[in-house]
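Novice: Return a 3D structure for these sequence lines:
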Amino acid sequence: MARILAIDYGMKRTGIAITDELQIIASGLTTVNTKDLLAFLKDYVAKERVELFVVGEPKQMDNTASESEILIKPFLDRLIKEFPEIPVKRVDERFTSKMAFQTMIDSGLKKNQRRNKALIDEISATLILQSYLNTK
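Specialist: Got it, this is the predicted structure:
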């Protein structure tokens, strides 16, 4: 089997999570500068088999698209063009940043460690991926 890679797309930083090859466990991989995201994905896909991209879908409380969806659409177009053989699924990402922050508190990270926005993005990507795995 191949891995599933999740993306928590952001204006500045993008969190990335990945499954194991059996697609059982979601783990944070890294956070990359969004401007370097496609280059990172090309490099990663060249080294590891990826069968699916899971991309967070920001929504409002009334289930309509969030304002940040406007930024994600052009990225999705480039992603599909660059990797036509890898399908893309969208997963509702409401509350993932809050849940990531709470996860950091629950795991005992000190206050200055919880200010690490890159870590929040990586944990958010992991939560998005775990959400997908739970519904699979």
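
Novice: drop to CA atoms for contacts and neighbour counts, all remaining ones
Specialist: Noted.

Novice: which residues of this structure fall in helices?
Specialist: For the chain, applying DSSP state H gives helices covering 37-47, 69-82, 96-106, 111-114, 117-135.

Novice: For Ile105, give me its contacts.
Specialist: Residues near Ile105 by CA atoms under 8 Å, 6 or more residues apart in numbering: Arg114.

Novice: Swap in 10 Å and give it another go.
Specialist: Residues near Ile105 by CA atoms under 10 Å, 6 or more residues apart in numbering: Met99, Lys111, Gln113, Arg114.

Novice: returning to what we had before: ok, and which of the helices of the chain has the densest surroundings?
Specialist: Of all those, helix 117-135 has the most neighbours on average by mean count of other CA atoms under 10 Å, namely a mean of 22.

Novice: helices or strands up against it?
Specialist: strand 3-8, strand 13-19, strand 26-33, strand 50-57, strand 88-92, helix 96-106 (3 or more CA pairs under 10 Å, 6 or more residues apart in numbering; DSSP states H and E).

Novice: Redo the ones you listed as JSON lines? Include distance to Leu71.
Specialist: Output for the helices and strands packed on helix 117-135, formatted as JSON lines (distance: least, CA to CA, whole Å):
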{"stretch": "strand 3-8", "distance to Leu71": "12"}
{"stretch": "strand 13-19", "distance to Leu71": "12"}
{"stretch": "strand 26-33", "distance to Leu71": "15"}
{"stretch": "strand 50-57", "distance to Leu71": "11"}
{"stretch": "strand 88-92", "distance to Leu71": "15"}
{"stretch": "helix 96-106", "distance to Leu71": "18"}
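
Novice: Another for comparison:
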Amino acid sequence: MAKILAIDYGQKRVGFAATDDLQIIASGLTTVHVKDCIAFIEEYLTKNDVECIVIGEAKDLQNNPSESARFIEPFVKHLSRKFPTIKLERVDERFTSKMAFQTMIDSGLKKKARQNKALIDEISATIILQSYLEQKNSF
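Specialist: Model (predicted):
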């Protein structure tokens, strides 16, 4: 089996998470600056067998595309052209940042560590990936 890579795409930073080869465990990888995102993906794909890339889909409470969707959609189109052999999946990312922050609190991180926005993005990508795995395994 190949890995699944998850992306929490933001205007400044992009959080990444990936599964193990058996697609059982979702683990945070890193957060990179948005300008380094494609280079990171290219490098990751040369070192790992990836069958799918999961990207957070920004929606508002009424299930409509949120304000940040206008930044994410061009990125998704670019990914599909750049990596046409890799399946792209979308997962609702509503509340992942809040869930990531709560995860940091629950794990006992001090207030200073919880201000690390890069860590929030990485945890958000992990939550997106975990959500995808749960949806996939429920069928």
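
Novice: I'd like to know the TM-score of the two chains after superposition.
Specialist: Superposed pair, TM-score by TM-score structural alignment, normalised by the length of structure 1: 0.99. Supporting alignment: 136 aligned residues with a CA RMSD of 0.4 Å.

Novice: ok, back up a step: right, so the helices and strands packed on helix 117-135 of structure 1: which one is the most enclosed?
Specialist: The most buried one of these (mean count of other CA under 10 Å) is strand 3-8, showing a mean of 27.

Novice: what range in structure 2 does it sit on?
Specialist: Strand 3-8 of structure 1 corresponds to residues 3-8 of structure 2 when matched by TM-score structural alignment.

Novice: cool, and stretch 77-88 of structure 1?
Specialist: The aligned range for stretch 77-88 of structure 1 is 77-88, by TM-score structural alignment.

Novice: end to end, how far does that stretch reach?
Specialist: Stretch 77-88 of structure 2 has an end-to-end distance of 10 Å (CA to CA, to the nearest Å).

Novice: What are the contacting residues of that stretch?
Specialist: So stretch 77-88 of structure 2 is contacted by 4-6, 38, 41-42, 45, 50-55, 72-76 (CA under 10 Å, 6+ apart).

Novice: For my notes, please list the helices of structure 1 in JSON lines and give distance to Ile16 of structure 1 for each entry.
Specialist: Output for these, formatted as JSON lines (distance: least, CA to CA, whole Å):
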{"stretch": "helix 37-47", "distance to Ile16 of structure 1": "10"}
{"stretch": "helix 69-82", "distance to Ile16 of structure 1": "14"}
{"stretch": "helix 96-106", "distance to Ile16 of structure 1": "13"}
{"stretch": "helix 111-114", "distance to Ile16 of structure 1": "18"}
{"stretch": "helix 117-135", "distance to Ile16 of structure 1": "5"}
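
Novice: Leu22 of structure 1: which of the ones you listed is closest?
Specialist: Evaluated over the helices of structure 1, closeness to Leu22 of structure 1 peaks at helix 117-135, with 11.3 Å, by CA to CA.

Novice: how far apart are the closest one and its match in structure 2?
Specialist: Compared with structure 2 after fitting, helix 117-135 of structure 1 has a mean deviation of 0.2 Å; criterion: mean CA distance after the TM-score superposition for structure 1.

Novice: can you give me the angle that helix makes with strand 50-57?
Specialist: 110 degrees (axes from the mean of the first three to the mean of the last three CA atoms, to 10 degrees).

Novice: Check the offset of helix 117-135 of structure 1 from the chain's centre.
Specialist: 6 Å (CA atoms, centre = their mean, to the nearest Å).

Novice: tell me the angle that helix makes with strand 3-8.
Specialist: Using the same axes, to 10 degrees: helix 117-135 of structure 1 against strand 3-8 is 130 degrees.

Novice: how much does helix 117-135 of structure 1 deviate in direction from helix 96-106?
Specialist: Here helix 117-135 of structure 1 runs at 110 degrees with respect to helix 96-106, directions being taken by the same axes, to 10 degrees.
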